[in-house]
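S.K.: give me a 3D structure for the following:
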Amino acid sequence: MQLADVRAAEAADATTISRLLAESIRGSYTEILGEIPTRRLISAQCALPRIRAEIEIPGGAPGWLGWLVATGPDGTLVGAAAGGVPVPGEGELYALAVTPGARRRGIGTALLTAAGERMRAFGATEQRVTLPAEQDPSLPFYAHQGFVPIGVTRLHRAL
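M.R.: All right, here's what the predicted structure looks like:
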């Protein structure tokens, strides 16, 4: 297991987060969803102006807890996650991505744990995530983390 430092994202991280998310979506969903839907998903989720604005929201927005990043031993950004508590008691994970070469080393778990701690600090008693596809390649990861289905592509776990 690789140890990763998890911290709040900074403005200088926006470009790397955007690229990391796009690479992760492209690699995970092109075969499942097809080229056009995958491009749409990347366009919606990975737009640099959007990520930059989300990082720079002063004091956060109602329900938004921000972006977290994980860095490897050399300081390179190897993962990112975003979440919030849009409904009292319900934490929502909006994004979680780890660079392909750093997967299965505890980085996703570290990001998920840090996001959960933030959510719990804002009153969340459960954590939810919506996946883009029924055959989502991240299902085993989330199941291992204690998430259970509450819909075809919606999962949750107690915090």
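S.K.: from now on I want contacts and neighbour counts done on CA atoms only, so please keep to that.
M.R.: Noted.
S.K.: longest strand in this structure, by residue count?
M.R.: In the chain, with assignment by DSSP state E, the single longest strand is strand 77-87.
S.K.: one more sequence to fold, the one below, so I can look at both together:
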Amino acid sequence: MLLADVRTAAPGDATAISRLLAEAIRDGYGEALGEIRAARLVSDHCALPRIRAEIEIPGGAPGWLGWLVAAAADGTLVGAVSGGVPVASEGEIYALCVTPGRRREGVGSALLEAATGRMRAHGAASQRITLPVERAAALPFFAHHGFGELTPVRLGRPL
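M.R.: Down below sits the predicted model:
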């Protein structure tokens, strides 16, 4: 798959990000979490008003670096990532999702690289992510990118 670009999310991307994230949660964690917990996670993190507000935060909240999206050559969004530097020198990936049919094509890696660049530019010397479950399907992806286990659901790496 050819990516046209990884770019900062625009207000018009909110619906696509919400859908991508909800699909990724259901697909990646639905079985492990169970229907009710997965639905709660989707409700908490994928609500369209929340995504819109996060995209439109003027100048960003302290530590918030926003959403980035990956678009296919035809403009269709195929992935998204959000993150920030909430603690001095520590970057945090809050969400990273790729359309299930587009996984293993470099989309997640491109998004992670772009988010990492932003975090480094804001002083991050390390990076963390918290996964919703132990032994998450995403573990091999993050291990490939140098993340190690800090706790059963929290991973980290130096930058």
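S.K.: hang on, the earlier thing: after the longest strand of structure 1, next one along is what?
M.R.: strand 90-98 (DSSP states H and E).
S.K.: that next one against structure 2, how far on average?
M.R.: In this overlay with structure 2, the average offset of strand 90-98 of structure 1 from its partner residues is 0.2 Å by mean CA distance after the TM-score superposition for structure 1.
S.K.: now that strand against strand 77-87, angle please.
M.R.: Per axes from the mean of the first three to the mean of the last three CA atoms, to 10 degrees, the angle that strand 90-98 of structure 1 makes with strand 77-87 is 170 degrees.
S.K.: hmm, who's touching strand 90-98 of structure 1?
M.R.: 20-21, 24, 78-86, 107-108, 111-112, 115-116, 119-120, 124-130 (CA atoms under 8 Å, 6 or more residues apart in numbering).
S.K.: just the buried residues of those.
M.R.: When the contacts of strand 90-98 of structure 1 are checked for burial by 16 or more other CA atoms under 10 Å, the buried set is 20-21, 24, 78-85, 107-108, 111-112, 115-116, 119-120, 124-130.
S.K.: what about Asp136 of structure 1, which helix or strand?
M.R.: Asp136 of structure 1 belongs to no helix or strand, assigned by DSSP H and E.
S.K.: OK, contacts around it?
M.R.: Counted by CA under 8 Å, 6+ apart, Asp136 of structure 1 has contacts 28-29, 32.
S.K.: JSON lines for those residues, including secondary structure, neighbour count and distance to Ser138 of structure 1?
M.R.: Shown next, in JSON lines, are these (DSSP: H, G, I helix; E, B strand; the rest coil; neighbours: other CA atoms under 10 Å; distance: CA to CA, whole Å):
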{"residue": "Ser28", "secondary structure": "helix", "neighbour count": "16", "distance to Ser138 of structure 1": "9"}
{"residue": "Tyr29", "secondary structure": "helix", "neighbour count": "20", "distance to Ser138 of structure 1": "11"}
{"residue": "Ile32", "secondary structure": "helix", "neighbour count": "16", "distance to Ser138 of structure 1": "12"}
